[in-house]
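Engineer: Have a look at this prediction, sequence included:
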Amino acid sequence: MGKHKKVFVMLGVLMLLPLLCYIIIQMTPLDKRIHTPHGHFYIVSVVSVLALAVAAAIGIVAPRIRNIKVSFLSLSYVSLAAMFILHGISTPGLLMHHTGISGSVAQLSVLLSATWLWLCSISADHRMVRWLSMKQLWLLPIWSIFLLGFGTYLWINPDFVYHLHLKGGVTKWITTGAILSMNAWTIYRNLQTYLVSKFPLQLAIVYSTGWMFIAQIIMVTGEAWMASWWLYHFLLLASVIIMVSGIIREHLSTGSITASIKLLFRANPEDWINTYISPSVRELVTATEAKDSYTAGHNYRVALYALKLGEELGLSSSQLRAIAQGGLVHDIGKLYIPDGILNKPGKLTDEERVVIESHPVSGYDVCKRLGFMVEELAVIRWHHEKWNGSGYPDQLSGEEIPLVARITAVADVYDALTSSRSYRKAMTHDEAMIILLKESGRHFDPRCIHAWERLVTVQKEFFQETLQNSPHLKLEQKLAN
């Protein structure tokens, strides 16, 4: 609770401090008129161009990261930066003399950014988010073309800005209400997720959106060119900077952006597991392994086995990446199971088994708020479903079970059988294979089992080497090898 209190205090300070400064400046002689169109042009335009370049670069690699939240964040700050460039270059008295564009597009930049941030706070299994996820590769180019076309049209036809009704007495406050409502929801959902996951990206979203919230208040209540009015420009630019920094820290953390982007484009998904895992995903996996000592290294091996099986079945690179990431966090729901039940050496009671069988849904609920894609969520929720419909949590059967989950189920059971548990010793490869073959058509998809048979025959040395390694080799040690 102490850590949670610290987060709330920090959020309050970061939001209230600029608002307090704004109020104090307005009430003192410090609020002087600072009419410097050239300064406004250079400060806003230069910093916005840099922010746009970085936000766009992150949007380009977002599909490789396989996190729809990152795509939405990129689109949010591409929108903010692009419209703010237009805000800067349309400064009255420099490149144009129209007085309506600059103020209106500043309002529009926050509205568009707040909308994408609101989408970012919606769970990944929502119908609209799922539809956008399927178009993820095209989101950035299509949206960029729209922004460019809209900005060009507005530049050629500046009077069109009056049709947007963003600066009118009533419409200004309606727009502000919509922006603040979306910002408040974004802050709430991401703060809620951060307190569960401790992902730094969620905290960056909270702080960044908080500054956008205050910037909007200053924008609509401040007087143009006054010292207090300038504050919202710096808040919006700071909002972009902290958000971009949060994304880089979360997903591009190998020492340099260039090296990180190269890693994202590695063709071999097995290399991807070993060389690119975001710090927060790594923490989730190691936290799970620390809680359940008998599954140390289990997540890594399941991801690796599932990758091998996926390759044998001819899955695409995108599907293999989904299996890799989903396999690494497939048991994250076990973090919410009491230790006494999770590590119980004896037979579980019916009530305890119900608790154990809740972990796929718990893991699914956490990861859908973190922006995991549909395929990864399928692995997390349905890796315990059975071909004959007797599995859990949703009793899916046959082709109803997503293929990525059926593949992971084979890998998961094989590793469980060949690893020691609190209630039994590890089985040999041959003993485990007897059980897998026996369960073909009941527990497992027969096509997956046939492919698994081929795989273990062709790559016999790989499986022997993996089983000979310490069954309790943790993820950090695996990744260091």
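Structural biologist: Now that the structure is in, tell me what you want to look at.

Engineer: switch to C-alpha atoms for all contacts and neighbour counts from now on
Structural biologist: OK.

Engineer: what's in contact with the helix or strand containing residue 353?
Structural biologist: Assigned by DSSP states H and E, residue 353 belongs to helix 350-356. Helix 350-356 has contacts (C-alpha atoms under 8 Å, 6 or more residues apart in numbering) with 334, 337, 341-342.

Engineer: Included below, for side-by-side comparison, is a second structure:
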Amino acid sequence: MRADLTLAPVRDVAVQRARWPLVAGIGGPALLLALLLAVPVLNARLELLSVHMLLVLAAAAFTAVVTVWMGLVGVRQRNAEVILLSLAFGSLGLVYGVHGLATPEVGVMGHVGHSGMDMTGAAATSALDAEYGTATLPAAAQLGAMLAAAWLLLSSVPATNSVVRAVLTLRGWLPGVWVAALIGLGTMIFMPEVAGVLAPTGVPERLVILAVTVGLGLWAAARYWRSWRYTRFPLQLSVVYAGGWLALAQLVIVLNLAWTLSWWVYHVLLVGVSAALLTGLIAQYRDRDVPVGAAVRGLWNNDPDEVLAAGISAPVRALIAQVEAHDPYTAGHAHRVTLYALDLARALGCSPEALRVITQGGILHDLGKLDVPTGVLNHPGRLSGADWTLVRQHPSAGVERAQHLGLLPEELGVVRWHHERWDGAGYPDGLYGDQIPLLARILAVADVYDALTSERAYRQPWPATRANAYLQDEAGRAFDPRVVAAWLALHRTEPGLGTTPVLGESRPPLGASAAFGH
């Protein structure tokens, strides 16, 4: 991944520090399982039937609730990664639910064997272990885990992927529907006539499901590890643990050592997968100075102004700081441009959803500048052909980076196309007119205004009147005339717009970086 190529040495140190806890977190359970399996006398049988049913059913109910909650958070925060991870979370509920309901003696199948004859005590346990414990139920657990692993992997794929885009078109109601589908699936697994189809019991089929699940889980973990090395997002690191634990859990269930200590370790691993995803999500959006309860409530905040003022996650703020450290002339630029774009989008009657799009796309619109050498960004004169080519690549480089942060296609469009021109002479794709999404056209005006009114390596900032005159002159060539007209009308009614304070820490009066064609 290209983003990995620009990691600073200090970040490599962080990778080394995270690697050993990761090795211990996944390797430790693996060694424990290996020991239990290698020394049968240690792998004692431990039947806690009632405790098992209550704990697993509670986990299933909790998982269903969190799936819907997490999915709605993803929708409100417009984060594809969180939406798809919620479906992985929910898929584990199939494992919990079927496991709990089928607990011998105390579950719904507790007194009825596969033949329909009433049985109790050891006879029931033995029959159910034979009919379900060694066959359908472990296979059902495999099926749920395989679905979870598939969603984990899909969540690591950028929203520009056609399959992910298709899934995300249903994002508003997908979490709830998926929970309902899993409940239906779990119910059908108890029907003998369909159980063999939904949850194959043959050894070859189960080995295939095992291989697929382990492969998907480890693939997802590897992809998230690569992303985390760049982003340092807690949620992404949590998926690395989740993928490893999910793979280990499947090895236990295939060995079918029900009610042994290794079987209980399997349960702990599955709970660990759920806990990792949930805690990773909370840590993603929680500032260290904010209590956990406030952080959870903040996940529901989707007001663009509040998100921009205080709701940007700590990892995203760190990324913005990295961009500003790479090019000091951009200090405060992302916040100012996003503020201007929000005001302009409101003036043009954009929907609340569009305002959230431009907030997230705007704050990260210059992320690709990390791939442009500092000497080129701050070159005090006209750029050479090769250097100008590098600069023109920063929108597409920004998309390459931003797509690993869970941004939806609309936000990625703002990042990619904010340097397109109305007359088609922009970059990187040469779009023109209405081919350029409205939000990208809005951000283009806000971006240029801030660039012109901010200090550069080769000139002093322009006054607001001169910058507005430039925008007016370029309307119909570089910019959408309607957007420029709305900007000028807004500026006339709000004369203080050009001096909107930078949010957060006070910064020196620097602004956008050199050139970028403006």
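Structural biologist: Looks like it arrived, so ask away. No experiment lies behind these values; they were computed from the predicted model shown.

Engineer: Got a TM-score for the pair?
Structural biologist: Once the chains are laid over each other, their TM-score by TM-score structural alignment, normalised by the length of structure 1 reads 0.92; 472 aligned residues with a C-alpha RMSD of 2.1 Å.

Engineer: The helix holding residue 353 of structure 1 maps to which residues in structure 2?
Structural biologist: Using TM-score structural alignment, helix 350-356 of structure 1 corresponds to residues 385-391 of structure 2.

Engineer: picking that back up, buried ones in the helix holding residue 353 of structure 1?
Structural biologist: Buried residues in helix 350-356 of structure 1, counted by 16 or more other C-alpha atoms under 10 Å: 352, 355-356.

Engineer: Comparing that helix with structure 2, how large is the average distance?
Structural biologist: On superposition with structure 2, the mean distance recorded for helix 350-356 of structure 1 (mean C-alpha distance after the TM-score superposition for structure 1) is 1.4 Å.

Engineer: In CSV: the contacts of helix 350-356 of structure 1, plus secondary structure.
Structural biologist: Formatted as CSV, the contacts of helix 350-356 of structure 1 follow (DSSP: H, G, I helix; E, B strand; the rest coil):
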residue, secondary structure
334, helix
337, coil
341, helix
342, helix
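
Engineer: Which one (most neighbours) among these?
Structural biologist: residue 334 (23 neighbours; other C-alpha atoms under 10 Å).

Engineer: so that residue makes contact with residue 359?
Structural biologist: Yes. Counting by C-alpha atoms under 8 Å, residue 334 of structure 1 does reach residue 359; the two are 5.3 Å apart.

Engineer: Tabulate the contacts of helix 350-356 of structure 1 in CSV, adding columns for distance to residue 277 of structure 1.
Structural biologist: Output for the contacts of helix 350-356 of structure 1, formatted as CSV (distance: C-alpha to C-alpha, whole Å):
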residue, distance to residue 277 of structure 1
334, 20
337, 25
341, 30
342, 26
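
Engineer: Let me know the closest of those to residue 476 of structure 1.
Structural biologist: Nearest to residue 476 of structure 1, judged by C-alpha to C-alpha, of the contacts of helix 350-356 of structure 1 is residue 334 at 19.1 Å.

Engineer: That closest one maps to what in structure 2?
Structural biologist: Taking TM-score structural alignment, residue 334 of structure 1 has residue 369 as its aligned residue in structure 2.

Engineer: so who does that match touch?
Structural biologist: Shown in contact with residue 369 of structure 2 (C-alpha under 8 Å, 6+ apart): 323, 391, 394, 397-398.

Engineer: Likewise for residue 392 of structure 1?
Structural biologist: 357, 382, 384-386.
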